[in-house]
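Participant: only geometry, no sequence info:
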């Protein structure tokens, strides 16, 4: 039976789970281990864990916390944040992570991705890109939690990641992050032309938003606020669509 992959995206800051809006103003949500446990109970397809400070501050991944989170997960876990070398990737995989997400280092060179794919296989490496709409049109690529503007052209950068061997792409929309206003479908259409599966993230607030992105060609949809907030007052509540709801997305 085929259905859409719907992926909760959890943001780590220190030992806590937070949620941002446009990559700014992180709000504390709760204990990340407990959140993973609840998503496991709700039978989430996958879960993505992103440390929003690691690359920006040059920190190592928090291996002990990651291992504890992975130990509660009965679904594939991907992790990104502070990944700079093969030893870190090896240690993350030993901690229980199935896929390692590489973002900031890939904006400087694809060498790490090529070496990681050779050593661990393309299925274990996800190329991640943070995109922001330009004032005069088009999209720019940013890095280090959107604090650094690169000179990379979005589509060319995605193509380079694919040529380096990534098994998937994760495209984060900085402008829509945390807004729950829907995906930027023009951005979705631009990035899904890739020859590898593309996960889109940033802006989802309803099941209809997820369906719109999938209808435009996204291979999977990821969201943060939609799965940790509830109601117009954004009360913290872990939630996730049922299997029947996910089946209806295709």
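Facilitator: That came through, no problem. Remember, predicted model here, so these are calculated numbers, not experimental data.

Participant: from here on, contacts and neighbour counts on C-alpha atoms
Facilitator: Will do.

Participant: quick one: distance of stretch 70-85 to the chain centre.
Facilitator: Chain-centre distance of stretch 70-85: 11 Å, with CA atoms, centre = their mean, to the nearest Å.

Participant: now that stretch: buried residues?
Facilitator: Within stretch 70-85, the residues that count as buried by 16 or more other CA atoms under 10 Å are 70-75, 77-84.

Participant: filter those down to just the ones in strands.
Facilitator: Among those, DSSP state E puts 77-80 in strands.

Participant: try this one next to it:
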């Protein structure tokens, strides 16, 4: 087993997979079931699927689609998007999911974390936070559903999620999303030092060295989208995943 999990993160929009840049300009990259089958063959550690439209549109998860994803997926699967109640989480777990990813709902209702964690265990709850820096470089929580920065200090909010029972924090940099220029290592280091649960870094991976760098900054796991769906300077769509031996050497060096 690798010392650090390497997690492809797939963005779902209108039934297809897309990849964004700084949360804008979604580019279609393929069918989710086909992608899952490829990642099965690559023996991926874990997979995250995020419906980027559900919360903004005020709708529930697409249970039929998620059931299909879960039936095809040979690795642990986490899903986020439109989850607002324990009942919805229960339905998702019954379909075969290992974890739920909570974001929009918990910005206003931290109790949702506690309610789900008490019933299904903290290990089943990932609290996801998007961070966008302002013109002075200060990190701010970004609400993708409301499309605006929020006032609460970001690190205090993360600690609140941990105190409520979140088993992991998925920390995503809006400014790095899709750029393939590297993670916001400073952001990850600050969170990892302050929090008692694993921090998953997301946003900015463009080469394997970026994974090693953010792990050195304190990330317990690394997640990426563009790195695993684009190839070459023209960003041709080609789903890939490094061999186990390559990743093993990467985290050993």
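Facilitator: Cool, the structure landed. Everything numeric in this text was worked out from a predicted model, so none of it was measured.

Participant: so which pair among the buried residues of stretch 70-85 of the first structure is furthest apart in space?
Facilitator: Farthest pair in the buried residues of stretch 70-85 of the first structure (CA to CA) is 74 and 84. Separation: 27.1 Å.

Participant: residue 136 of the second structure: neighbour count?
Facilitator: Using other CA atoms under 10 Å, the number of residues around residue 136 of the second structure comes to 6.

Participant: rewinding a little: for residue 246 of the first structure, state which of the buried residues of stretch 70-85 of the first structure is nearest.
Facilitator: residue 75 (15.9 Å).

Participant: surely that closest one touches residue 42?
Facilitator: No: with contact defined as CA atoms under 8 Å, residue 75 of the first structure does not reach residue 42; the gap is 10.6 Å.

Participant: now do the shared contacts for the two.
Facilitator: Common neighbours of residue 75 of the first structure and residue 42, counting by CA atoms under 8 Å, 6 or more residues apart in numbering, are absent.

Participant: quick one: contacts for residue 40 of the first structure?
Facilitator: Counting by CA under 8 Å, 6+ apart, residue 40 of the first structure makes contact with 72-75.

Participant: need the contact list for the nearest residue to residue 243 of the second structure once chain neighbours are set aside.
Facilitator: Of all residues beyond its chain neighbours, the one nearest residue 243 of the second structure is residue 42 (7.5 Å), with distances taken as CA to CA, 6 or more residues apart in numbering. When contacts are counted by CA under 8 Å, 6+ apart, residue 42 of the second structure touches 240-243.

Participant: now swap in residue 150 of the second structure and tell me
Facilitator: 140-143.

Participant: where's it relative to residue 142 of the second structure, distance?
Facilitator: Residue 150 of the second structure sits 6 Å away from residue 142 of the second structure, going by CA to CA, to the nearest Å.

Participant: and residue 109 of the second structure, by the same measure?
Facilitator: From residue 109 of the second structure to residue 142 of the second structure the distance is 16 Å (CA to CA).

Participant: contacts for stretch 210-217 of the second structure next, please.
Facilitator: Residues contacting stretch 210-217 of the second structure (CA under 8 Å, 6+ apart): 4, 182-186, 188-189, 201, 205, 221-222, 250-251.

Participant: include distance to residue 18 of the second structure when you put the contacts of residue 150 of the second structure into TSV, please.
Facilitator: Shown next, in TSV, are the contacts of residue 150 of the second structure (distance: CA to CA, whole Å):
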residue	distance to residue 18 of the second structure
140	25
141	23
142	20
143	19
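
Participant: take these and keep only those in strands.
Facilitator: Under the assignment DSSP E, those contribute 140-143 to strands.
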